[in-house]
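[1] sequence and predicted structure below; questions after.
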Amino acid sequence: MIALLGAFALAAVHQYLFFDHDPGVSFPLFIALLYVYLFHDWKDRLKETTGFGWFLFAVIVLLSLTYGLFHNPIFRALNLLAIPSLVFVHLAVLRGANRIPWWDVGIVGEALAHLIPRSLLQIPRLFRVLRISLFRRLDSERQKTATKVAIGLVFATPLLLVVIPLLASADGAFNRLLSGVPGWISRFSLGELFGRVLWILVFGILFAIYFWSFAKPPRRRKAASQADVMPLLKPSIDSVVLTTLLLAVNAVYVLFVAIQFTYLFGAWDGLLPDGTTYAEYARRGFGELVAVSAINFALLIVSLTFSGTRRGLLNTLLYILVVCSGVMLYSAYIRLAMYEEAYGYTYIRFLVHAFMIYLAFLLLIAALRIRTSLVPMAKCFIVLSLAAYTLVNYVGMDRLIAENNLSRFEETGRIDRYYLNKLSADAIPTLVDFAVKREDAEMKSLLKADLGELNRQSRDWRSFNLSVYSAKKAVQTMNQP
């Protein structure tokens, strides 16, 4: 019963924080309360948490804090998917019925199993707990009567919610009677009140059955002895087949890389293919090169995973694949940098840069794995991916885009003020500094228009965002004589 009451209390808080309010500081606050609820029965068992468990918890906390610190629309949308997904995986790692290692892909299935089928199996328990808690002191006859009364109240509630406002409109005396209702209740319209109640009921049930799916995990079967277990044969690729594949692929890559070196280090000095302009060379192919590098990375992972015992020639071919992929990534990086120099910096170009750097680190880990099998490749990939995603949330993408475009303006005199004005509130203080120092009337006009939009955003503490607050203060300071 405590778990059920806690679930509905958490749902009431969830409704208060997020109903008709944008997430702000309310998001990390709710994450903290959610973890208090989901682990309130652990008491002294927190010491069982592994290092990765604490690391994943830190990632979840840091990502939730971004709703109060930054205002980038891309990450605000992505994190609405990423944070719940990480919470589900975190719960599966710490409290899952089956102790699946966190680096095993099966942990995703374990998280989904608790989220859907095992939670749905707890619905009968919900009604059982309600029945026992409400009617345990009544005999069978009174239980039947109380059940019928409860059913009648369930049907009467929505009817009364419709009838009472109609009667209040029809009769002044009845309306004056209702005016004695506390002000905080009278603020709610019929639709809003119904929505809030439904919100609490739905989320309260969801929180309760999800918690119960971890409370009593199914009995685990006794581990079989080594003698009872047949050795599992790990699938492998024949070394001759793999060597032939890598020889063919690497031959093409080495030729391509040799040609790239002709232009890669001379493009900045004007050494370009015949008939190709600076902008065309910069624009052409960086997307394809990134795609090929990603394909190479997949080929590398398959080779490392299913090659069995690797000999000298195979390792050499894998090293060549890594080097060629690295050169392709560098070529794509340079081309994109040249393209940005010609056309400016945007969200998508920033994210492509970040992905290329991330892919380069993955290639480095793969190269270390070629050197020694002691490198835990899956663990390194997972930790690096989580750390990279968290870092790109905190690096300040909008501010960097604004700064780079303003630096480009200093060198070329070209600037797209309207695109810069579309950046989130994270970039506004940087743009205000530029407008004030340069006495840029057009930029000032655009920023003053932004102030109206910033003022229209909710001032409620639940939606407070430090970036929006700083942007508003910066624009107000700019307007002062």
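    That came through fine. Residues are numbered from 1 along each chain as shown.
[2] drop to CA atoms for contacts and neighbour counts, all remaining ones
    Will do.
[3] continuing past the helix or strand hosting residue 442, what's the next helix or strand?
    Secondary structure assignment for residue 442, by DSSP states H and E: helix 441-456. Downstream of helix 441-456, the next assigned helix or strand under DSSP H and E is helix 466-479.
[4] contacts made by that following helix with the rest, please.
    Around helix 466-479, the neighbours that count as contacts under CA atoms under 8 Å, 6 or more residues apart in numbering are 68-71, 425-429, 432, 436, 447-448, 451, 454-455.
[5] from residue 381, how far off is residue 363?
    Distance, residue 363 to residue 381, by CA to CA, to the nearest Å: 10 Å.
[6] mind checking which of those two has more residues around it?
    Per other CA atoms under 10 Å, whichever of residue 363 and residue 381 has more neighbours is residue 363, with 23 against 16.
[7] tell me the contacts of the more buried one?
    When contacts are counted by CA under 8 Å, 6+ apart, residue 363 is found next to 297, 322, 326.
[8] the helix or strand containing the second one - contacts with which helices or strands?
    When you say that, I think you mean residue 322. For residue 322, the element it lies in under DSSP H and E is helix 312-343. Contacts defined by 3 or more CA pairs under 8 Å, 6 or more residues apart in numbering; DSSP states H and E place helix 312-343 against helix 239-264, helix 278-283, helix 286-306, helix 347-371.
[9] got another, please set it beside the one above:
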Amino acid sequence: MVTNIGKKDWIFLVLCLALGILAEESFFHGQIGISYIVFVVAFYLVFYWRSHRFSFSHQRFGYLVLCCIWLLSASYFLNDNMLFYALNTMVIPGLIIFHLVLITSPKSFRWSQPAFVIFLLTRLLEAIKYNAAFAAYLGKSINRGVDEEKLLIWKKVLIGVVISIPVLAVVLRLLITADTEFERIVGGIPDWFRVVDGESMFRLIIILIYTVAFFGFIQVLFQKQIKVIKQDIIAAQSQKLDSIIAITVLFLINTVYVLFVLVQFKYFFSGTLQGDLTYAEYARKGFFELLFVTMINLSIVIAVVTMGDRGKKGLKMVSQIMLTILVLSSAVMLCSAFLRMGLYEEAYGFTFTRVLVHSFMIFLAVIFTYTLVKIWVEKLSLFHFYFITSLLYYTAITVIDLDQIVVKENLNRYEQSGKIDIQYLNSLSGTGVLGLIELYERDQTLPGLQTILLERQKEARTQSTSWESYNLKKEQAKKKLQSLSI
């Protein structure tokens, strides 16, 4: 695979080493903050330097994915939500790999096909093979012109040193225990040879891993394009759901859903509780209905729309009507769950999870609306819309800071009802602290609030932050705490 390494390749290897150093510095020194967007900017600068003569494909969609990557990376600087902090450590690298493979794939290749997954995984496998071949190439280059006999001697000496290390460790330990003077003399010897400690060795290993990963993967992207196996697509297209079977299943499911909606429609939208249910039980029940039933319904609709054999014109019309009823029934359940969650928030206040669930309901409403249109307009692509909408939704809820919405709504609720959970606001880190400061400025007599702010103020005055962990929300909270008079 590696037959000729030019000057540009060596320069690129050095740049990958610099990226490896930056990655280790950005991600392994405390909490990630502004360092993520700094690394992403540097990474793409190196990538575009390496590929400035390459003709990219799928550029419009590629720019959309790139913008989402940059916004998600910037969220580490703008917000400090721990859920998205953890998720983005996996989502952003996955999107970067997807983006690079996408824009370097053949122009005629459709990314929405199943074969694209095979193409992407093959690229990753080729990167591993390239690094192995490059290591072998380096080994041959180093050994070239070296006396084989001398090389063999040095290899044997190295083997002898490796074998003697555990023996020497045991012997020295016994001798040091036996004689105090010998311990004093020998005890300081390891310090003479201590060039790197364990932490430095770990950092070096991390840097090398990043270096070879960047170098091998990007180098492979510009190699001759591999042939993509498309048998899986042909096999998938040949497998169709029988139209009569699909209609029968849809009819039975719709019968249950229509009966359920008719029976329960009154209390679904009455805003009152049924029986002896509490607000918590009422809301949770609605949420699980949303989570399971609507997702099951959506899966059924997708399976029938994408794999169903509509058959003759009459059967096709019946299938479309059955799918439409299924989608509309799901919409009723979605509205019910949305209203229930609103009741729960009105009674117990707003939390990150409740606001996230509300946003996910709106996202599902958009998905179901498009799916309903797709049932009657067959030329539309479900996967294109689902992927792009999901990407935009996830990017939006990450960047807009749902914690800020939670704080704002809870403060508004406090103005109306006098109820607020200050301990929960305190758990929202920088955004929550800013909300507590605003609450303190409105009402300094709220029980427990002064104690929390005093503890936070003490932390702000003693805590130091490295550049990697710099976060806008935390810095704003820190400055307000330091200037706050309690």
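    Arrived safely. Every value quoted in this text rests on a predicted model; they were computed, and no experiment measured them.
[10] tm score of chain vs chain?
    Both chains were compared after superposition, and using TM-score structural alignment, normalised by the length of the first structure their TM-score is 0.83; 455 aligned residues with a CA RMSD of 3.8 Å.
[11] quick revisit: list which of the contacts of residue 363 of the first structure are still in contact in the second structure.
    Retained contacts for these in the second structure, judged by both residues aligned by TM-score structural alignment, their matches' CA atoms under 8 Å, are 297, 322, 326.
[12] buried ones among these?
    The neighbour-count test (16 or more other CA atoms under 10 Å) applied to those identifies 297, 322, 326 as buried.
[13] make CSV out of those residues and add distance to residue 85 of the first structure.
    Below are these laid out as CSV (distance: CA to CA, whole Å):
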residue, distance to residue 85 of the first structure
297, 25
322, 32
326, 32
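[14] what residue of the second structure matches up with residue 88 of the first structure?
    Residue 88 of the first structure maps onto residue 97 in the second structure when the alignment is built from TM-score structural alignment.
[15] so its match is in which element?
    Secondary structure from DSSP H and E places residue 97 of the second structure in helix 82-103.
[16] before we move on, the earlier item: can you tell me what part of the second structure the helix holding residue 322 of the first structure aligns to?
    Under TM-score structural alignment, the match for helix 312-343 of the first structure in the second structure covers residues 317-348.
[17] buried residues in stretch 101-110 of the second structure?
    Taking 16+ other CA under 10 Å as the neighbour-count basis, stretch 101-110 of the second structure is seen to contain the buried residues 101-106.
[18] chain center to it, what's the gap?
    Average the C-alpha atoms of stretch 101-110 of the second structure, do the same for its chain, and the two points are 23 Å apart (CA atoms, centre = their mean, to the nearest Å).
[19] could you do stretch 196-214 of the first structure as well?
    Relative to its parent chain, stretch 196-214 of the first structure has a centroid offset of 22 Å by CA atoms, centre = their mean.
[20] how about stretch 60-79 of the second structure?
    Distance of stretch 60-79 of the second structure from its chain centroid, counting by CA atoms, centre = their mean, is 12 Å.
[21] now do the buried residues in that stretch.
    Neighbour counts using 16+ other CA under 10 Å place 62, 65-66, 68-79 of stretch 60-79 of the second structure among the buried residues.
[22] sorry, back to before: and the helix holding residue 442 of the first structure, what other elements does it pack with?
    Under the contact definition 3+ CA pairs under 8 Å, 6+ apart, helix 441-456 of the first structure sits against helix 417-421, helix 428-438, helix 466-479.
[23] let's see it at 6 Å
    Helices and strands touching helix 441-456 of the first structure, by 3 or more CA pairs under 6 Å, 6 or more residues apart in numbering; DSSP states H and E: there are none.
[24] chain center to it: distance?
    30 Å.
[25] over to stretch 29-49 of the first structure?
    Computed by CA atoms, centre = their mean, the separation of stretch 29-49 of the first structure from the middle of its chain amounts to 21 Å.
[26] and for stretch 66-86 of the first structure?
    Its chain's C-alpha centre lies 5 Å from the corresponding centre of stretch 66-86 of the first structure when counted by CA atoms, centre = their mean.
[27] for stretch 254-274 of the first structure, same thing?
    The chain centre lies 39 Å from the centre of stretch 254-274 of the first structure; the measure is CA atoms, centre = their mean.
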